[in-house]
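> attaching a predicted model along with its sequence, questions to come.
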Amino acid sequence: MNAKMILGGIVFLMLLLIVAGCTQPTAPQATPAPTAEATTPVPVATTTAVPTTFVPATPGPTQTLQANWAVQVQVNSNGKAIDPEVVYTFNGGMGMNLIPEIDVQLTRSDGTVENGNFTQPMSVGQTVSLPGTTGNNDRAEVWVITPQGDRVKIYDQYVPFRSYN
């Protein structure tokens, strides 16, 4: 019996709240009075729009390493909107023990450039994470330093924030 009284009281209070919300008077709408005075135009200063988004340069051509120096690096976004990162993963290759260093660079869509690198000893599955953005035009680049000291670009592409396939 006590539960019925409490439930009935709650329903009654909710009914009162609903009725009180529906019975508020509407605000009167004022109609503007016509004016007989002539208005003079006020000069308005014009400004030129400055673009606020930075678009990184279009990815350029890449080169192929000799077969005995070949290495593979995979580039993906972590897809997290709260803490977006671009993850470079070293996947090995025949030159895994010969290549002294792999440099990675991320040009974010806001113009910030982040750098990282893989150094010897390299192992399959080793990662470098750089802070990215939620845009789809973060540009990832990977350069391999050959045993002779040459710098060869093996990867240059935009990294999508999320991939739905």
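Yes, it's here.
> from here on, contacts and neighbour counts on C-alpha atoms
Fine.
> got the buried residues for the helix or strand in which Asn76 is found?
Element membership for Asn76, per DSSP states H and E: strand 73-77. Residues of strand 73-77 classed as buried: 73, 75-77 (neighbour count, 16 or more other C-alpha atoms under 10 Å).
> would a markdown table of these with distance to Val19 be doable?
Below are the buried residues of strand 73-77 laid out as a markdown table (distance: C-alpha to C-alpha, whole Å):
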| residue | distance to Val19 |
| --- | --- |
| Val73 | 66 |
| Val75 | 60 |
| Asn76 | 56 |
| Ser77 | 53 |
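> below is an additional structure, to be compared with the one above:
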Amino acid sequence: MNLRIVRRLEQRYAELGKNDLLPVLPGAAQLLRDLDGNPSRARLTHLDPRRQNVRVTGGQPPSIFDWSNALGAAPEMEIARIEEYAAIDENGLDYEAFLEGYSRAGGTVVSETPAWPILRLDRAVMLAVVFSTVAPNDQLRELFLTRVKTLAKQL
């Protein structure tokens, strides 16, 4: 799984880099070591936590739809996605409220590992590519391009 993340990240990052000056990423071996160092066990993850995929009734999410991206992965992968998706207003995600509820339910987030910025960068890069090509939106493209540059510098 981690090798797939690294390859996907490198490919998408290179695509973004065709039109924008980006910081140099660490090599694949370093990224893979950092991801492999994440201590969390794999769990079932949805991996597409957008408004279109979550039904909310009375402030509670009783249903989650479109499990086509689901797989067994570290929970931090899902949580990193939620953090990045929360930056898009139309998703209606409150990241801090999510973390609070996740904690109350017994979940923990291991964000002080070298894997955390890589997982966030993976999602930010994907969103920057989406808003550059698939669903062009200059405002969101710039938002995620800035996030990509910030996160890449943290590696």
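Cool, got the structure. It should be emphasised that the depicted structure is a prediction, and the values quoted were computed from it without experimental measurement.
> TM-score for these two?
Here the TM-score for the pair of chains, by TM-score structural alignment, normalised by the length of structure 2, is 0.23; 69 aligned residues with a C-alpha RMSD of 5.5 Å.
> closest to Cys22 of structure 1 among the buried residues of strand 73-77 of structure 1?
Of all the buried residues of strand 73-77 of structure 1, Cys22 of structure 1 sits closest to Ser77, with 50.6 Å by C-alpha to C-alpha.
> quick one: secondary structure of the residue nearest to that closest one when sequence neighbours are not counted?
Distances taken as C-alpha to C-alpha, 6 or more residues apart in numbering place Val86 nearest to Ser77 of structure 1, at 4.3 Å, with adjacent residues excluded. Three-state call for Val86 of structure 1 (DSSP: H, G, I helix; E, B strand; the rest coil): strand.
> surely Val86 of structure 1 touches Leu130?
Yes - using C-alpha atoms under 8 Å, Val86 of structure 1 is in contact with Leu130, at 5.4 Å.
> more neighbours: the two, which one.
Between Val86 of structure 1 and Leu130, Val86 has the larger neighbour count (other C-alpha atoms under 10 Å), namely 24 against 19.
> follow-up on the earlier one: between the buried residues of strand 73-77 of structure 1, which is closest to Met5 of structure 1?
Nearest member of these to Met5 of structure 1, counting by C-alpha to C-alpha, is Ser77, at 57.8 Å.
> how much space between that closest one and Glu141 of structure 1?
Counting by C-alpha to C-alpha, to the nearest Å, the gap between Ser77 of structure 1 and Glu141 of structure 1 amounts to 14 Å.
> report the contact partners of the residue nearest to Ser77 of structure 1.
Listed by C-alpha atoms under 8 Å, 6 or more residues apart in numbering, the contact partners of Val86 of structure 1 are 75-78, 106, 129-132, 159.
> among the residues you listed, which pair sits farthest apart?
Within the contacts of Val86 of structure 1, Asn78 and Leu106 form the most distant pair, 14.1 Å apart (C-alpha to C-alpha).
> those two: which is more packed in?
Taking neighbours as other C-alpha under 10 Å, Asn78 of structure 1 and Leu106 compare with Leu106 leading, 25 against 17.
> for that one, what are its contacts?
Here Leu106 of structure 1 is in contact with 86, 113-115, 130, 132, 138-141 (C-alpha under 8 Å, 6+ apart).
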